[in-house]
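Participant: Compute the structure for the input listed below.
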Amino acid sequence: MRSRLRFRPGGLACIVLAAGGSRRLGRPKQLVRYRQRALLLHALDAAAAVAPGRVVVVLGADALRLRALLRRHGAHAIPVSNCRWQHGLAGSLQAGLAAMPPATRAVLVMLTDQPAVTTNALCRLLDAWRRRPNVTAAARYACGIGVPAILPHAVWRQLRSLKGDTGARAILRESTQTTAVDMPEAEVDIDTTDDLTKLANLSPTLIVRRHSRLAGSLARRR
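Facilitator: Coordinates of the predicted model:
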């Protein structure tokens, strides 16, 4: 891995984590197709829309196949290798951080297995972060606070201290100042073969509508 990569300067960059071995699924989830495209490409498209020219994708398991996919589709992302991907999520996150140019103000951390997270969802997160750019902004959904999340430079030291399979969520849960952004789209992730069945019927619009109806119902009860 190169310690520093040169790409378009800017305040916000994106790290797409795509190094995992997909052990529970039994095949690379990054290559699972949704709407005729691999999940990795969906994630990179959304990332490039909010951080054009400033996207890093961290590869580990099946790196050769994923690099070939990136070349074949001309994906606008810089691949970074995490040779220690078997040791967990922390190493991949730190590999992405190591590639950030000094001028980077914050990083948007994304996963490849949240196919309902679109550009629109990321724009809501970005708008919230811009109102308080020195504070972490993160998605809020059924599992609580998690990624996608925008992490300002002030918390990078904590990220670099993470070990094993601990990701950004550990820091998000400890923070008392995180700007939480409702993102029901992030509830959908792909880990098992059962999730593949759900993926076939996935409609991001339907997810948001259900969330809106639930929020309205709760509001009327108050």
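Participant: From now on I want contacts and neighbour counts done on CA atoms only, so please keep to that.
Facilitator: Fine.
Participant: Would you map the strands across this protein?
Facilitator: Listed in chain order, the strands of the chain (DSSP state E) span 12-18, 33-34, 37-38, 55-59, 78-81, 106-111, 137-141, 144-152, 179-182.
Participant: what's next to stretch 171-182, contact-wise?
Facilitator: Residues outside stretch 171-182 that contact it (CA atoms under 8 Å, 6 or more residues apart in numbering): 124-125, 128-129, 132, 135-141, 145-146, 158-159.
Participant: what's the span of it, first residue to last?
Facilitator: Using CA to CA, to the nearest Å, the end-to-end distance of stretch 171-182 comes to 18 Å.
Participant: again with stretch 31-39
Facilitator: Across its full length, stretch 31-39 reaches 6 Å between end residues, using CA to CA.
Participant: Show which residues not belonging to that stretch make contact with it.
Facilitator: Under the criterion CA under 8 Å, 6+ apart, external residues in contact with stretch 31-39 comprise 29-30, 40, 66, 112-113, 115, 199-200.
Participant: Buried among the contacts of stretch 171-182? Need that as a selection in ChimeraX.
Facilitator: Buried residues within these, by 16 or more other CA atoms under 10 Å, are selected in ChimeraX with:
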select :125,128,129,135,136,137,138,139,140,141,145,146,159
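Participant: what's the most distant pair in the contacts of stretch 171-182?
Facilitator: Looking at the contacts of stretch 171-182 by CA to CA, the two members farthest from one another are 124 and 158, with 25.1 Å of separation.
Participant: May I see the strands of the chain arranged in TSV, with distance to residue 188 as well?
Facilitator: Output for these, formatted as TSV (distance: least, CA to CA, whole Å):
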stretch	distance to residue 188
strand 12-18	16
strand 33-34	13
strand 37-38	16
strand 55-59	21
strand 78-81	25
strand 106-111	11
strand 137-141	10
strand 144-152	12
strand 179-182	14
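Participant: quick one, what contacts residue 108?
Facilitator: With the criterion set at CA under 8 Å, 6+ apart, residue 108 makes contact with 12-15, 148-151.
Participant: cool, and residue 29?
Facilitator: If a contact means CA under 8 Å, 6+ apart, then residue 29 has 22, 39, 112-113, 190-191 as its contacts.
Participant: buried subset of those residues?
Facilitator: Neighbour counting over those (16+ other CA under 10 Å) leaves 22, 39, 112-113, 190 as the buried ones.
Participant: Let's see this one next, to set against the first:
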Amino acid sequence: MKKINKSKRFGALILAAGESSRMGKPKQLLSINNETMIQHVIKQVVQAGFNQIILVLGFMDKTVEKSISIKIRKKVEIVRNDQYKKGISSSIKIGIGSFKGDIPVFIFLGDQPIISQKLILEMKTCYLKYQYDAIRNNYNNTPAHPVLLGPKLLKKVDELEGDKGFNTLINKNKISVKNIDNSNDFPIIDIDTQEDYFKFIELKEGYECDQ
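Facilitator: Below is the predicted model of the structure:
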């Protein structure tokens, strides 16, 4: 793979439009460190350093937006997905279409509240050095978010349907992919249910005590 360094610009897409049907209430509003989960996620993404950050809201968008402090809100561009019931692909399409220029984009999930700054830096460095079409976080041999996508793959966003994410396109296209192992970091947990939330809080408290 040829080593090149064409750009230091990166975008970040945060997906937070879902209905939280299994939770029974908007999981974006769950409390983490005395703030809502969505604000907690945004702050970590901002800390990682991006040229443009797009936040996609849908279900109860006004309530979720109001839960984000004005200071933090100013650091992201909020776009609304009125068709969020069509699945995550609808949010990805709207979000990707909002970026300015052909820049590589990280995709984050609004229900994964722990983001490794070390991992983000490693993924950025790897992209700048080798220009892979996709760089995936690999946790326990399973592809996970965040994922970093180059312009070549982002141009195929219209091929997505329903709840299918970019892994579908990665697996069926002849593109260059790098998986970065992250198994030794904090466990990756999608908070979809109350049980997931309580498990996350318990793990987080134990993890912080060990640091």
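Participant: for the strands of the first structure, which one sits closest to residue 90 of the first structure?
Facilitator: Minimum separation from residue 90 of the first structure across those (CA to CA) falls at strand 12-18, 10.3 Å.
Participant: Give the closest residue to residue 133 of the second structure in space, chain neighbours not counted.
Facilitator: Setting aside the residues directly before and after it, residue 133 of the second structure is nearest to residue 150 in space (CA to CA, 6 or more residues apart in numbering), at 4.7 Å.
Participant: pretty sure the one you found contacts residue 107?
Facilitator: No. When contacts are counted by CA atoms under 8 Å, residue 150 of the second structure is not listed as touching residue 107 (11.3 Å).
Participant: The alignment partner in the first structure of residue 131 of the second structure and residue 87 of the first structure, how far apart?
Facilitator: With TM-score structural alignment as the criterion, residue 131 of the second structure lines up with residue 133 in the first structure. Noted for residue 133 of the first structure: a distance of 31 Å to residue 87 of the first structure, by CA to CA.
Participant: More neighbours: which of these two?
Facilitator: Just comparing residue 133 of the first structure and residue 87: by other CA atoms under 10 Å the higher neighbour count belongs to residue 133, 18 against 14.
Participant: Kindly provide the distance from the nearest residue to the more buried one once chain neighbours are set aside to residue 52 of the first structure.
Facilitator: Leaving out its chain neighbours, the residue that sits closest to residue 133 of the first structure by CA to CA, 6+ apart is residue 152, at 7.1 Å. Distance from residue 152 of the first structure to residue 52 of the first structure, counting by CA to CA: 18 Å.
Participant: for residue 93 of the first structure, same thing?
Facilitator: Note on residue 93 of the first structure: its distance to residue 52 of the first structure, by CA to CA, is 20 Å.
Participant: residue contacts, the most centrally placed residue in the second structure?
Facilitator: For the second structure, the residue lying nearest the average C-alpha position, counting by CA atoms, centre = their mean, turns out to be residue 108 (0.2 Å). For residue 108 of the second structure, the contacting residues are 12-15, 145-147, by CA under 8 Å, 6+ apart.
Participant: so which of the residues you listed comes closest to residue 103 of the second structure?
Facilitator: Using CA to CA, residue 12 is the member of the contacts of residue 108 of the second structure that sits closest to residue 103 of the second structure, with 10.0 Å.
Participant: okay, now the equivalent of that closest one over in the first structure: neighbour count?
Facilitator: Residue-level alignment of residue 12 of the second structure against the first structure, with TM-score structural alignment as criterion, gives residue 14. When neighbours are defined as other CA under 10 Å, residue 14 of the first structure has 29 of them.
Participant: next one: residue 201 of the second structure
Facilitator: One way to gauge burial is a neighbour count; for residue 201 of the second structure, by other CA under 10 Å, it gives 14.
Participant: Let me know the distance separating it from residue 195 of the second structure.
Facilitator: Look at residue 201 of the second structure and residue 195 of the second structure: by CA to CA, they are 10 Å apart.
Participant: which one is residue 59 of the first structure nearest to, not counting chain neighbours?
Facilitator: Across the structure, with CA to CA, 6+ apart as the measure, the residue nearest residue 59 of the first structure apart from its sequence neighbours is residue 19 (4.2 Å).
Participant: residues in contact with stretch 48-65 of the first structure?
Facilitator: With contact meaning CA under 8 Å, 6+ apart, stretch 48-65 of the first structure is reached by 7-10, 12-21, 28, 44, 47, 66, 76-85, 92-93, 95-96, 99, 119, 122-123, 126.
Participant: what's the span of it, first residue to last?
Facilitator: 21 Å.
Participant: Excluding chain neighbours, give the residue nearest to residue 148 of the second structure in space.
Facilitator: Excluding the flanking residues, the one nearest residue 148 of the second structure by CA to CA, 6+ apart is residue 106, at 4.3 Å.
Participant: For residue 138 of the first structure, see how far away the corresponding residue of the first structure for the one you found is.
Facilitator: Using TM-score structural alignment as the criterion, the counterpart of residue 106 of the second structure in the first structure is residue 108. For residue 108 of the first structure, the distance to residue 138 of the first structure (CA to CA) stands at 9 Å.
Participant: Now do the shared contacts for the two.
Facilitator: Shared contacts of residue 108 of the first structure and residue 138, defined by CA under 8 Å, 6+ apart, are found at 148-150.
Participant: Would you mind confirming that residue 161 of the second structure makes contact with residue 91?
Facilitator: No. Counting by CA under 8 Å, residue 91 is not a contact partner of residue 161 of the second structure; they are 10.6 Å apart.
Participant: Grab the longest helix from the first structure for me.
Facilitator: For the first structure, the longest helix by residue count, based on DSSP state H, is helix 204-221.
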